[in-house]
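# Pasted the sequence and its predicted model underneath.
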Amino acid sequence: MKKEQAIDKLQRQIDDIRIPRAIRRFGASFTKWHRDTEVVIREVFDGDQKHIDDFNSVNYGGDEGSLDFASPEIEIEKRLQRKYEEGLEHAESILRSFVDEIKEFWDEEGKIKKKKGVKTPDKVTIPWLLNNVPIHLWLALGGLLASAFLLGIQASRISLIKEIFTLTGK
């Protein structure tokens, strides 16, 4: 799917949130909007479960277990409605985040832009290494070589090692 087409589909779902906001909680319009939005997300992001899970993680206040039923019924209704509206706000934020993700990371053809990195050369040369390998790696390599050299010098002073090398040389 092309970038603009994906943005348009998600934007339509963002605009359509006004319908379930205007009608009673968890009515048929909410069910339709929620399912349509899930289908759009699945289509836009090619079935990527992370995006679907992000959208489905929104709590619209359908669980009444956390409410104090000693409160008057009108208070309970207001709290449930407030949780429902907050859920719709969160869903809208997630959808807007999806749109921002597409704008930033997709190319016009709908492909995720490649990360900019070091272009691998045909041949790895000393000048290429000097320009592309961080200085701390050069310092670590130099330290490792110096340590190996000094260890070799110290080892050559040990009589057992002298004997081993003189035996193999005969």
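Noted; the coordinates are in hand. Numbering: from 1, shown residues only.

# From here on, just use CA atoms for contacts and neighbour counts.
OK.

# how close does the residue most central in space within the chain sit to residue 167?
Taking Cα atoms, centre = their mean, the centroid of the chain lies closest to residue 50, which sits 8.7 Å from it. Look at residue 50 and residue 167: by Cα to Cα, to the nearest Å, they are 65 Å apart.

# Then residue 78?
For residue 78 relative to residue 167 (Cα to Cα), the value is 93 Å.

# Could you list which residues are in contact with residue 119?
Neighbour list for residue 119: empty [criterion: Cα atoms under 8 Å, 6 or more residues apart in numbering].

# That one in helix, strand or coil?
coil (DSSP: H, G, I helix; E, B strand; the rest coil).

# ok, it to residue 137 distance?
Counting by Cα to Cα, the gap from residue 119 to residue 137 is 19 Å.

# Determine the number of other residues adjacent to residue 89.
17 (other Cα atoms under 10 Å).

# got a list of what it touches?
For residue 89, the contact set (Cα under 8 Å, 6+ apart) is empty.

# what comes up buried for the helix or strand where it lies?
Element membership for residue 89, per DSSP states H and E: helix 73-105. Within helix 73-105, the residues that count as buried by 16 or more other Cα atoms under 10 Å are 76, 80-81, 83-92, 94-96, 98-99, 102-103.

# List the contacts of stretch 91-109.
Contacts for stretch 91-109 (Cα under 8 Å, 6+ apart): 1-4, 6-7, 10-11, 14, 17, 54-55, 58, 112-113.

# of those residues, closest to residue 37?
Taking Cα to Cα as the measure, residue 10 is the one of the contacts of stretch 91-109 closest to residue 37, at 7.7 Å.

# Packing partners of the helix or strand containing that closest one?
Here residue 10, judged by DSSP H and E, is contained in helix 3-15. Applying 3 or more Cα pairs under 8 Å, 6 or more residues apart in numbering; DSSP states H and E, one finds that helix 3-15 contacts helix 28-44, helix 73-105.

# on that earlier part again, what's the PyMOL line that selects buried ones from the contacts of stretch 91-109?
Burial among those is assessed by 16+ other Cα under 10 Å; the matching PyMOL selection reads:
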select buried, resi 3+4+6+7+10+11+14+17+55+58
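
# putting a second one here so we can go through both:
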Amino acid sequence: MLSKERTIEKFNQQIEAIPKLKQQKSFSPEFTKWQRDTQVLIEKIFGERTRHIKDFDKINFSVVVASNLTPPSAFQEAYRDGLDQAQSILQSFIDEVVDYWDDSVAANSRDCLSIIEQICNRFHRVVKQLRSRHENRETLDVKDEYDVQDLLHSLLLLEFDDVRPEEWTPNRAGSNSRMDFLLKKEQTVIEVKKARNRLGAKEVGEQLIIDIERYRTHPDCKILICFVYDPEGQIANPRGLENDLSGNKDGLTVKVIISPIF
């Protein structure tokens, strides 16, 4: 995974290419390559389902509503305006890296985040595969939150050497709580929930807000990943809940992952 300095350098390279692209006709082969290279870079740095790639993909490089009467100059102007927006967004990414990435843990943490995100996004596929065994042999069927934790623990061990289940969190409001998993070296905590009847978007959101506040002061937690397994689609707007609760919370990077998405 790229270091903080290399990440800044790569984003600057994409920005430095923009003036030359503006001099070319819209959607030239050079622009097509630049656009894809930038998308890949953003996904590699921040993840595939983050606000960062969504913000970049929202940029319009052409006229939104066009007709036969729309002059060619309008398309070229929209193309240049799109490049200006792209430059502003890429500069914002650089500012975020400069302001919020810890030099000592940034590369490892981002790599860790990408790995766990992939595991969570493919979790339901693993569950379905486990149900299909030769001669209908017994298997693990994920029915409740404990089953989710057990299977996720096994999958994490494929990628991480030190996975600590149920570590104590600091005393809060007169009582201690347990976190589901701590990756101490990566300074990452994973909280697991399974959506079900009476635990929909509102209830899950309320629980996650409490979790975020609790882990904000934990000395071993720089990244909090909240994995919500929702095989029945109990959460009506999963993307909205992810976007509302993910982000930087007073120095704690929070990533909410709801999977699967129907």
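Yes, it's here. Fair warning: this is a prediction, and the values are worked out from it, not measured in the lab.

# what secondary structure does the residue nearest to the centre of structure 1 sit in?
Assigned with three-state DSSP, residue 50 of structure 1 falls in the helix class.

# Equivalent analysis for the one 10 residues further on, please.
When the structure is split into helix, strand and coil by three-state DSSP, residue 60 of structure 1 lands in coil.

# Quick check: it touching residue 82?
No: Residue 60 of structure 1 lies out of contact with residue 82 (Cα atoms under 8 Å); the separation is 9.0 Å.

# ok now stretch 76-91 of structure 2, how far from the chain's centre?
A distance of 24 Å separates the centroid of the chain from that of stretch 76-91 of structure 2, by Cα atoms, centre = their mean, to the nearest Å.

# quick one: it to structure 1 mean distance?
Compared with structure 1 after fitting, stretch 76-91 of structure 2 deviates on average by 0.6 Å (mean Cα distance after the TM-score superposition for structure 1).

# against structure 1, where does that stretch fall?
Alignment of stretch 76-91 of structure 2 against structure 1: residues 81-96, by TM-score structural alignment.

# Report the contact partners of residue 81 of structure 1.
Residues near residue 81 of structure 1 by Cα under 8 Å, 6+ apart: 25, 61.

# cool, and residue 144 of structure 1?
Contacts of residue 144 of structure 1 (Cα under 8 Å, 6+ apart): none.

# can you confirm it is in a helix?
Yes: under three-state DSSP, residue 144 of structure 1 falls within a helix.

# Relative to its centre, which residue of structure 2 is most distant?
Most remote from the centre of structure 2, using Cα atoms, centre = their mean: residue 69, at 42.0 Å.

# How about the secondary structure of that residue?
Looking at residue 69 of structure 2 with three-state DSSP, the answer is coil.

# pretty sure residue 83 of structure 1 is touching residue 61, no?
Yes: here residue 83 of structure 1 reaches residue 61: they are 4.9 Å apart, a contact under Cα under 8 Å.

# in what helix or strand does residue 152 of structure 1 lie?
Under the criterion of DSSP H and E, residue 152 of structure 1 resides in helix 135-156.

# how much does the helix or strand just after that helix deviate in direction from helix 135-156?
Per DSSP H and E, helix 135-156 of structure 1 leads on to helix 159-169 as the next helix or strand towards the C-terminus. Here helix 159-169 of structure 1 runs at an angle of 90 degrees relative to helix 135-156 (axes from the mean of the first three to the mean of the last three Cα atoms, to 10 degrees).

# Not counting helix 159-169 of structure 1 itself, show me its contacts.
So helix 159-169 of structure 1 is contacted by 155, 156 (Cα under 8 Å, 6+ apart).

# can you give me how far that helix is from the chain middle?
58 Å.

# Stretch 10-22 of structure 1 now?
Put simply, stretch 10-22 of structure 1 sits 25 Å off its chain's centre (Cα atoms, centre = their mean).

# Now do the end-to-end distance for it.
Chord length of stretch 10-22 of structure 1, first to last residue, is 20 Å (Cα to Cα).

# In structure 2, which residues correspond to it?
Aligned using TM-score structural alignment, stretch 10-22 of structure 1 spans residues 11-23 in structure 2.

# ok, now stretch 140-160 of structure 1?
Using TM-score structural alignment, stretch 140-160 of structure 1 corresponds to no residues of structure 2.

# in that stretch, what counts as buried?
Going by 16+ other Cα under 10 Å, stretch 140-160 of structure 1 has no buried residues at all.

# swap in stretch 100-115 of structure 2?
101, 106, 107, 109, 110, 111, 112, 113, 114.

# Touching, residue 226 of structure 2 and residue 256? I think so.
Yes: counting by Cα under 8 Å, residue 226 of structure 2 does reach residue 256; the two are 4.7 Å apart.

# burial measure for residue 154 of structure 2, as a count.
Each residue near residue 154 of structure 2 was counted by other Cα under 10 Å, and the total is 11.

# Sorry, slip of the keys, the one I care about is residue 189 of structure 2.
26.
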